[in-house]
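> predicted model follows, preceded by the sequence.
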Amino acid sequence: MNQSNSNYILTASCPSRIGTVDVVTRFLCESGCYISELNSFDDELNQRFFIRVEFAQEGSGKFDEKAFKQGFGERSKAFDMEWELTDKSYRPSVVIMVSKYDHCLNDLLYRYRTHNLPVDIKAVISNHEDLRSLAQWHDIPYHCFPISHETKSQQEAQVQQVLDDSGCELLILARYMQVLSDSMCEQWSRKAINIHHSLLPGFKGAKPYHQAYDKGVKLVGATAHYVSSDLDEGPIITQGMANVNHTYYPKDLIKKGKDIEALTLAKAIQYHIEKRVFLFNDKTVVFERS
């Protein structure tokens, strides 16, 4: 096997029927493409098939993306496939929103600086000034737009202007402690990822980790999901969890929770970028990395 071209990712979904895997793999074989990773899932309840393939063209010839799209488009019509071809090296433009908590932002900026997060971070937006120096240390533009109940629509207009100017393709809420309006949630549906704690059982409101401590919680965790107008109830991408016990005081639960939040958010972003997440009927199919 001799690969001289970039790796590509082909993702597709369609109604369940015989031949769905064959139509994809046979076309790749006939096109001289070597498959390096393949994941598929057939949802029996919804009668929906999902497939993700990483591949590269063998030989010294340059991969003809236009011809590939035209050929596969014709081949897949009989299966009513919805599909997308992505160059694996593509780095989407990202904007991060944050309030005062720095753990998720710091983790993402470190991964970005060390080339472990294949994105192009265009800006950090906050409703506080607290984290400006952190963003500036990484040479990332920082925009502070304070918000109140009376200025919410004006503030979101300022945010949207930055998103438009930066060509943002993925909006990351890295502990942004404000609720987005329904219109903004709709506009950024499937393009915005949020992170929040997921203590078991659930504790809402002020000081959730203190509430958890008072109840003797035994599990702490975090959930990363796509933003929706239902607060913290969007389609789930990844979840993290850790066992705790009676020796964990509130400060220990908070520390553990922050670690899990940062890792869970980073994993969700990675999966989104690598086209491992499929959305259907507001539920996700996620092909995790082995």
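The structure has been received and is ready for your questions.
> from here on, contacts and neighbour counts on C-alpha atoms
OK.
> where do the helices sit along the stretch 101-250 of the chain?
Taking DSSP state H, counting those that start in this stretch as the test, the helices found in the stretch 101-250 of the chain are 103-113, 132-137, 152-166, 182-187, 208-214, 250-273.
> mean neighbour count and distance to residue 61 added to the ones you listed, as JSON lines?
Shown next, in JSON lines, are the helices of the stretch 101-250 of the chain (neighbours: other CA atoms under 10 Å; distance: least, CA to CA, whole Å):
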{"stretch": "helix 103-113", "mean neighbour count": "18", "distance to residue 61": "32"}
{"stretch": "helix 132-137", "mean neighbour count": "14", "distance to residue 61": "42"}
{"stretch": "helix 152-166", "mean neighbour count": "15", "distance to residue 61": "35"}
{"stretch": "helix 182-187", "mean neighbour count": "14", "distance to residue 61": "41"}
{"stretch": "helix 208-214", "mean neighbour count": "18", "distance to residue 61": "57"}
{"stretch": "helix 250-273", "mean neighbour count": "20", "distance to residue 61": "27"}
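> below is an additional structure, to be compared with the one above:
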Amino acid sequence: MSSASVILQLICPDRPALVSELAGWVAANGGNIRHADHHTDSGAGLFLSRIEWDLQGFGLPRQAIPSAADSLAQRLGGEAQLHFSDDHPRVAILVSKQSHCLLDLLWRARSGELPMQVPIVIANHPDLESSCKEFGVPFIHVPVTRETKAEAEQTILELLIEHRVELAVLAKYMQVLSGTFLRQFPNVINIHHSFLPAFKGAQPYHRAWERGVKLIGATSHYVTEELDDGPIIEQTIAHVSHRDEVQDLIRKGRDTERLALARALRLHLCRQVIVYRGRTAVFA
């Protein structure tokens, strides 16, 4: 296992010599750079950077690095987020009845492929409790109806706070989170069973089959108040043919959903995603 690293994500106005200045700041503190990825959005006049270096041997103590990074960002007129690779966020998984995404995420977390802790699974149906028991993950059933939606969301918010959750993943949760919920807990990733922006909403595979598409896909994105319109993190595709029926599209679609969600979550956990102006820059 590699030693811990420091990850700096930066957005600032673009100007010459920014790459040199960032690398020089790390080098001046004795840092050994592992990865450096940069992007200039010329239309927005912005410079985006993800730079990662070894924590061991760095000249600043761990607890002093965040404030030093903030000072650097202020000097550049931008904003920075600092993370450490050995910090494994606490992630809640929200589900309904379908198990394929849940089981995939729990397996990847247990194997160490996803650097996260899963303190709780929250479900609006009781069907997947036994699956969670197999992985030793607490399962809580919070029923949701049209009449009880606000009460259910409040219960979920309280559970997220109680379990010190930093990120929620909708692994086929099949419920639309309200704006009230998202304003209190905005850190949510969703998997949508279509290649957005095509076929938003319900039954996308049925509509794709009716249109005779030759490719279907899945999209993992950050959740916003507008349905299926949040910044996209990852998309995957599968080929279909004229011989495929709706159930074939659904079967193939499950594979794309698992892969898109797992990839998106890993990109987020490894701090390879920067969200800006309603879109993402993904340093993969």
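Alright, I've got the coordinates. If you're wondering where the values come from, they're calculated on a predicted model, not measured in any experiment.
> so which of the helices of the stretch 101-250 of structure 1 is nearest residue 45 of structure 1?
helix 250-273 (24.1 Å; CA to CA).
> so where is the helix or strand immediately after that closest one in the chain in structure 2?
Using DSSP states H and E, the next helix or strand after helix 250-273 of structure 1 towards the C-terminus is strand 277-280. Aligning strand 277-280 of structure 1 against structure 2 (TM-score structural alignment) gives residues 273-276.
> check the mean deviation of that stretch from structure 1.
Compared with structure 1 after fitting, stretch 273-276 of structure 2 has a mean deviation of 1.2 Å; criterion: mean CA distance after the TM-score superposition for structure 1.
> coming back round to it: may I see the helices of the stretch 101-250 of structure 1 organised as JSON lines, with distance to residue 176 of structure 1 added?
Listed next are the helices of the stretch 101-250 of structure 1 as JSON lines, based on distance: least, CA to CA, whole Å:
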{"stretch": "helix 103-113", "distance to residue 176 of structure 1": "10"}
{"stretch": "helix 132-137", "distance to residue 176 of structure 1": "14"}
{"stretch": "helix 152-166", "distance to residue 176 of structure 1": "13"}
{"stretch": "helix 182-187", "distance to residue 176 of structure 1": "14"}
{"stretch": "helix 208-214", "distance to residue 176 of structure 1": "16"}
{"stretch": "helix 250-273", "distance to residue 176 of structure 1": "13"}
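> so which of those gets nearest residue 57 of structure 1?
Among these, helix 250-273 sits nearest to residue 57 of structure 1 (CA to CA), with 21.4 Å.
> tell me which strands and helices the closest one is in contact with?
helix 103-113, strand 192-197, helix 208-214, strand 219-226, strand 236-243 (3 or more CA pairs under 8 Å, 6 or more residues apart in numbering; DSSP states H and E).
> with distance to residue 256 of structure 1 added, can I get the ones you listed in JSON lines?
Formatted as JSON lines, these follow (distance: least, CA to CA, whole Å):
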{"stretch": "helix 103-113", "distance to residue 256 of structure 1": "11"}
{"stretch": "strand 192-197", "distance to residue 256 of structure 1": "11"}
{"stretch": "helix 208-214", "distance to residue 256 of structure 1": "10"}
{"stretch": "strand 219-226", "distance to residue 256 of structure 1": "8"}
{"stretch": "strand 236-243", "distance to residue 256 of structure 1": "8"}
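> what range in structure 1 matches stretch 160-180 of structure 2?
The aligned range for stretch 160-180 of structure 2 is 163-183, by TM-score structural alignment.
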